[in-house]
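Asks: the sequence and its predicted three-dimensional model are supplied below.
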Amino acid sequence: MNHSVRLDNGEHAQLIDNEIERIRECLGRSSKLRDLFDYLVDRSRTGTPPREVEISQDVFGRTTQAGDDGGARVYIHRLRKRLEEIYGDRRGAGLRLTLPLGEYRLIAEIGSADFPGPESAPLLLAPRRQFSWRALAIAAVGLTAAFALVVSLLLWPAPGVREATQVRQSEIWKPLFANRKSVIIAEGDHYLFGEKGAGGEVSRLVRDYRIHSREDLDAYLLSHSSDAARYIDVGQSYIPTTVPRAQQYLAPILARAPSVRVLPATQVPAAAMLSQNIIYLGLSSGLGPLSAPTTSGSRFELSTDSDQIRDKRTGRVYGAGPSGGASPRRQYGLVSLFFGKEGNRYIILAGTSEMGLVGLVETIGAYDGLRELSNALHSSGTAEALYEVDSQGAGVLAVRLVATNQRDQQRVWTP
């Protein structure tokens, strides 16, 4: 039978201390969340749970004198949700730290037999009998990806075995196979957060170019406390439909890699960025943690809030043309090639729009397209190129090499 104890309980002191350290490690890079956790641990151990205004002042440095600062509530909810995620895959664990609803103190639950998973977070899901936008979003993303994969097989044939062999031997791809390291395909994902309706349920999903993660959302809500009751993290992101198509196209080329796994770009571990080959597939606005090495010392500047690429050498701005209609649409794609600190290969394939990515992958994954690029780059292992892509509907009409640049490897990892 479950029972709760304070964090200063002497009988279970070692178990509680070990669990506190484990949770701190799980909280990872989110320093504010970790600061809040440490603060609540200290206050809970002394038996003096803080008030909301104390959290705002002591943890976040706010000067408000009233308990109406939504920032503290945002982080309390964020911490509660994170604890539920951490324990979601540890059913039957013997000790669990919890943050009870309506309270600002941590307690230890001893002897729990069945802990709820992350789906039990009360503020994230609409009532069981109400329409669930989150469920619809998940289903829509899954169906769209499946449909895109079927279409890709019919309309976007991948390279044959012979051509795939030639591509692997090109100067662009050869370093990726020569080092015998595993490959991570980083999908450019875009963060979505929820907007709550009058009844408190999530009524729609929102994408804001200024907000790329739940940490960004937390920071926004801290400075816009009036929106704290309106917006909420729902743990969702979306990936453009052409990304699985691009993966399918490159599959024959990557068949000789030691191992290949697929991750959202925002979830690529820092350790993997140092030691494994990385192939980015997505939009130029979705690079996430790969943005810094892609743009450091680059000739091209990528906009984080639009689909534009600026050539810093000429000052020209390249952006996608209008979509729809009978006229072809002009888009752009950027190829960036460099190495990690342990000799791991990076191949960045980023389009200003979805068809820009399609045209780019068709070129970089085809032997004829690679020959033009290899000649322009003079066999450089660290370089970049900008392509112009004309498309109409779901078809690529023409791809042209616009500009190339030899990158300085020493500047790739230097801010």
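Replies: Good, I have the coordinates.

Asks: only C-alpha atoms from now on, for both contacts and neighbour counts.
Replies: Noted.

Asks: tell me the secondary structure of the nearest residue to residue 363 once chain neighbours are set aside, please.
Replies: Closest residue to residue 363 apart from its sequence neighbours, by C-alpha to C-alpha, 6 or more residues apart in numbering: residue 369 at 4.7 Å. Following DSSP: H, G, I helix; E, B strand; the rest coil, the label given to residue 369 is helix.

Asks: swap in residue 391?
Replies: strand.

Asks: need the contact list for the spatially most central residue of the chain.
Replies: Of all residues in the chain, the one closest to the mean position by C-alpha atoms, centre = their mean is residue 266, 2.4 Å from it. Contact analysis of residue 266 by C-alpha atoms under 8 Å, 6 or more residues apart in numbering lists 188, 189, 287, 288, 289.

Asks: comparison target below:
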Amino acid sequence: MPSDSPAAPPNGGREDAVDGGSDTGFGVAVARMRDALERSRSDKLLALFDHLAARARDAAAPSEAQIAAEVFADGRSAAHRPDANVRVYVHRLRRLIEAEFAHEPGPRLHLPVGTYRLMLVDAATPAQHQGAITAQPPVVPPGPGPTRPWVIALVAVLAVVALVLGSALVVRWQRGAGDRLEGTAPWSALVGASRPIIVVMGDYYFFAETPASGMLARLVWDRAVPTREDLIIFQMLNPQTASAVTDRDQHYVTSATMTAAATIRAALLRDPAFAQRPIRLIAASQLTPDVLKVSDVVYVGQLSGIGALLRDPLTQASGFRLDAGLDSLVDAQGGKPYHSDGLELRDQRIARRDYGYLACLPGPAGNTVLVIAALRDPGLREMADLATDTGRLRGLRRGRIGCGGGFEALFQVRTLGNANLGASLVVDRPTRSQGIWDNAAPAPEYHPIAATAAQVH
């Protein structure tokens, strides 16, 4: 700590303590620095500087605990470690003071390392500054003398112990971070942002059909009519039957999709990196461009339930395409199909295989879009478990940071009827993410509603 006596500073420099002879220079320097901090628009830094300037005359420099209590106190408990805030802001203030007075002659403010006393010093050499920091006459070191062997041995032992303890702490920290979603791809792509996280559930549009006069209407899902706009097109092209179908604005979310979305949301709320951010659940039909551009989006559902807002960029980025039957993915590179057994029992055979899909894409406005999907419900349940298991996520390509520019992974899921039994990685590769939000995907060919293709629920 600096001495408070008015002893002459070394090297013939001016006094660094703020006494009566330097009040004017100190006040000018304080006013100049305060103007610079006001331009930085940091209330905390300005409050810290004002506190240190006001305490500069005190016999003892303010302590870390005093600064924490008088500048950074906000009513929170001590568990939030306000002293750490003091060290961070003092370091930032010291850098700003050095930058403000750099390369200029004359007196300047100085906040020495190791103390919280603000003082005035000359524009001197680094050695002279060091003398000003101590504010004491330099002490002539004693001449070299014999070093005792036990001192050397003790220093060596302490160095080894410090190295071992430091390594153990680093390993423990790394393991702790690795056990959280924030430390693994693709979730690490969402770390550091404050925007809301929207969990989007895949859903399906239903319309009402009245087969004949006097009969009750039934709700119908048809893959050729994924939205109410498609139903309007059908009515325009088929005026003779337009009155038989009506829009009820009904959408259906499978139970597996709701369970998977709840699993993802619960995992995010458990992770400290995401728990403080707003996390909402919505259906794919409720996702709008305004919501998409200000949120990180996590799609959860069957691949057939993804809405056009996400389906178009995903179609352009992915190396797979969903076949017309909605039960297979085809690799565009080699034409290899990946077919789900579905849930039906055929010839006494139980469904044994499904496919899960995981993708991470850069969003349209600096945000991120994750896709956790499958062809059928058993695969979706498995993907929800996999996407929240950091150990299994580490099986993806090593060294990937966040989205890594965009990637997709395909998993073969072992099933037993409607039960999921595990998954193995089949494909892990980058996506074609450049320009996916600037161009529309090719419009699908229009297929009129066929009565035999309609599925009644």
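Replies: Nice, thanks for sending it over. Just so it is clear, the structure is predicted and the values come from calculations on it, not from any experiment.

Asks: dump the contacts of residue 266 of structure 1 to JSON lines, plus secondary structure and neighbour count.
Replies: Putting the contacts of residue 266 of structure 1 into JSON lines (DSSP: H, G, I helix; E, B strand; the rest coil; neighbours: other C-alpha atoms under 10 Å) gives the following:
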{"residue": "188", "secondary structure": "coil", "neighbour count": "26"}
{"residue": "189", "secondary structure": "coil", "neighbour count": "25"}
{"residue": "287", "secondary structure": "coil", "neighbour count": "26"}
{"residue": "288", "secondary structure": "helix", "neighbour count": "21"}
{"residue": "289", "secondary structure": "helix", "neighbour count": "15"}
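
Asks: re earlier: give me the three-state assignment for the alignment partner in structure 2 of the residue nearest to the centre of structure 1.
Replies: Alignment note: residue 266 of structure 1 maps to residue 285 in structure 2; criterion TM-score structural alignment. Three-state call for residue 285 of structure 2 (three-state DSSP): helix.

Asks: could you do residue 291 of structure 2 as well?
Replies: helix.

Asks: count of neighbours near it?
Replies: Neighbour count for residue 291 of structure 2, taken as other C-alpha atoms under 10 Å: 13.

Asks: returning to that earlier point: quick check: of the contacts of residue 266 of structure 1, which lies closest to residue 375 of structure 1?
Replies: residue 287 (27.1 Å; C-alpha to C-alpha).

Asks: alignment lookup: the closest one to structure 2.
Replies: Residue 287 of structure 1 maps onto residue 306 in structure 2, by TM-score structural alignment.

Asks: tell me if I'm right that that match and residue 286 touch.
Replies: No - using C-alpha atoms under 8 Å as the test, residue 306 of structure 2 is too far from residue 286 to be in contact (11.4 Å).

Asks: so what's the nearest residue to residue 389 of structure 1 once chain neighbours are set aside up against?
Replies: Among residues not flanking residue 389 of structure 1 along the chain, residue 399 sits closest, at 4.6 Å (C-alpha to C-alpha, 6+ apart). Contact partners of residue 399 of structure 1, counting by C-alpha under 8 Å, 6+ apart, are 359, 360, 363, 387, 388, 389, 390.

Asks: could you pull out the buried residues of stretch 221-241 of structure 1?
Replies: 221-222, 225, 228, 231-234, 236-241 (16 or more other C-alpha atoms under 10 Å).

Asks: so which bit of structure 1 is the lengthiest strand in structure 2 matched to?
Replies: Secondary structure of structure 2 per DSSP state E: the longest strand is strand 419-430. Across structure 1, the stretch matching strand 419-430 of structure 2 (TM-score structural alignment) is residues 395-406.

Asks: mean shift of the matching stretch relative to structure 2?
Replies: Stretch 395-406 of structure 1, aligned to structure 2 and superposed, deviates on average by 1.2 Å (mean C-alpha distance after the TM-score superposition for structure 1).

Asks: buried ones in that stretch, by neighbour count?
Replies: For stretch 395-406 of structure 1, by 16+ other C-alpha under 10 Å, it's 396, 399, 401, 404, 405, 406.
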